[in-house]
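*Asks:* heads up, no residue letters with this:
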């Protein structure tokens, strides 16, 4: 993930903020959908912080003669009470700290699908309601 975002930011030095957010969100969404079923909250937080620092470097490259607060006010905004969102009017970057980690329920090994049909029917029903939510 870190390599992908670094490559996107390196190649996108001249890109607009909207284009950069769109490209980063595609990578972030795919990576988090793959990893959200494991214990990944610390990794999500680490990646989120790393992205923040990489985006600060990107903004500094775009505006080398402006100070830090000017760049922060230009690219990071507040929306619905959430502060420090890297966003434009159209797009906002996905915050990895807000991704819900959904664990898979363990299967009871002592049960068999041949003898405990009621258990497996309830399990299937619960799994479908978790996926739909």
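*Replies:* Looks like it came in fine. All values reported here derive from a predicted model rather than from experimental measurement. Numbering: from 1, shown residues only.
*Asks:* C-alpha from now on. contacts and neighbour counts both.
*Replies:* OK.
*Asks:* top helix in the chain by residue count?
*Replies:* helix 41-62 (DSSP state H).
*Asks:* Report the angle between the helix or strand just after that one and helix 41-62.
*Replies:* Using DSSP states H and E, the helix or strand that follows helix 41-62 towards the C-terminus is helix 68-75. Interaxial angle of helix 68-75 relative to helix 41-62 (axes from the mean of the first three to the mean of the last three C-alpha atoms, to 10 degrees): 100 degrees.
*Asks:* which helices and strands does helix 68-75 pack with?
*Replies:* helix 41-62 (3 or more C-alpha pairs under 8 Å, 6 or more residues apart in numbering; DSSP states H and E).
*Asks:* again, only this time at 10 Å
*Replies:* Applying 3 or more C-alpha pairs under 10 Å, 6 or more residues apart in numbering; DSSP states H and E, one finds that helix 68-75 contacts helix 41-62, strand 82-86.
*Asks:* Mind listing what's buried along the first one?
*Replies:* Taking 16 or more other C-alpha atoms under 10 Å as the basis for neighbour counts, the residues of helix 41-62 that come out buried are 41, 44, 47-48, 51, 54-56, 58-60.
*Asks:* here's the one I want to compare it with:
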């Protein structure tokens, strides 16, 4: 449900083996389907649109469970190896960049206000450290996915 499963032919040195040790001759990739990826981005866009005039902390509180849930569902797939999670991060960044530009009128001001550097990781969408409970937006690629053989 929501997965795209496809087998690709490979050579004998990159092939998986069956339980008896015989070379199968193909590799199976299980990735999120295009439909589920699009639905996830539409959900993120809907939440960002809903929070046009809300503070950054409320936006982060609503986005984090959606990102955590979708990514956890696809943890056992090959989403990380085929670049699906980094693609989701890029699309989310573009939506947040538009949100920041709309609020500030200038994207440079928006980047300074809403993005920060945390533990050597630049470009983290987070509240400032001076606030009582600093929040940061989770990234899809932060979650570890199982690698197939």
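*Replies:* Structure's in. What do you need? These figures come from a predicted structure and were not determined experimentally.
*Asks:* Any idea what the TM-score is?
*Replies:* Scored against TM-score structural alignment, normalised by the length of the first structure, the superposed chains reach a TM-score of 0.73; 103 aligned residues with a C-alpha RMSD of 1.5 Å.
*Asks:* re earlier: what angle separates the longest helix of the first structure from strand 82-86?
*Replies:* Going by the same axes, to 10 degrees, helix 41-62 of the first structure makes 60 degrees with strand 82-86.
*Asks:* Now do the strands in the second structure.
*Replies:* 3-9, 26-32, 115-118, 121-125 (DSSP state E).
*Asks:* now the host helix or strand of residue 119 of the first structure, how far from the centre of its chain.
*Replies:* Here residue 119 of the first structure is covered by helix 117-132, with elements defined by DSSP H and E. In terms of C-alpha atoms, centre = their mean, to the nearest Å, the centre of helix 117-132 of the first structure is set 28 Å apart from its chain centre.
*Asks:* Give me the buried stretch members for it, please.
*Replies:* For helix 117-132 of the first structure, by 16+ other C-alpha under 10 Å, it's residue 120.
*Asks:* and it, what other elements does it pack with?
*Replies:* Looks like helix 117-132 of the first structure contacts no helix or strand (3+ C-alpha pairs under 10 Å, 6+ apart).
*Asks:* Dump the helices and strands packed on helix 68-75 of the first structure to a markdown table, plus distance to residue 32 of the first structure.
*Replies:* Converted to a markdown table, these look like this (distance: least, C-alpha to C-alpha, whole Å):
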| stretch | distance to residue 32 of the first structure |
| --- | --- |
| helix 41-62 | 8 |
| strand 82-86 | 18 |
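*Asks:* So which of these is nearest residue 71 of the first structure?
*Replies:* helix 41-62 (6.5 Å; C-alpha to C-alpha).
*Asks:* who does that closest one touch, helix- and strand-wise?
*Replies:* Checking 3+ C-alpha pairs under 10 Å, 6+ apart, helix 41-62 of the first structure ends up next to helix 2-11, helix 17-35, helix 68-75, strand 82-86.
*Asks:* what do you get if the cut-off is 8 Å, keeping everything else the same?
*Replies:* Short answer (3+ C-alpha pairs under 8 Å, 6+ apart): helix 41-62 of the first structure packs on helix 2-11, helix 68-75.
*Asks:* Measure how buried residue 97 of the first structure is and give me the count.
*Replies:* 16 (other C-alpha atoms under 10 Å).
*Asks:* With residue 47 of the second structure instead?
*Replies:* Residue 47 of the second structure has 16 nearby residues by other C-alpha under 10 Å.
*Asks:* Against residue 67 of the second structure, how distant is it?
*Replies:* 11 Å (C-alpha to C-alpha, to the nearest Å).
*Asks:* Can you tell me which of the strands of the second structure is most buried?
*Replies:* strand 26-32 (a mean of 18; mean count of other C-alpha atoms under 10 Å).
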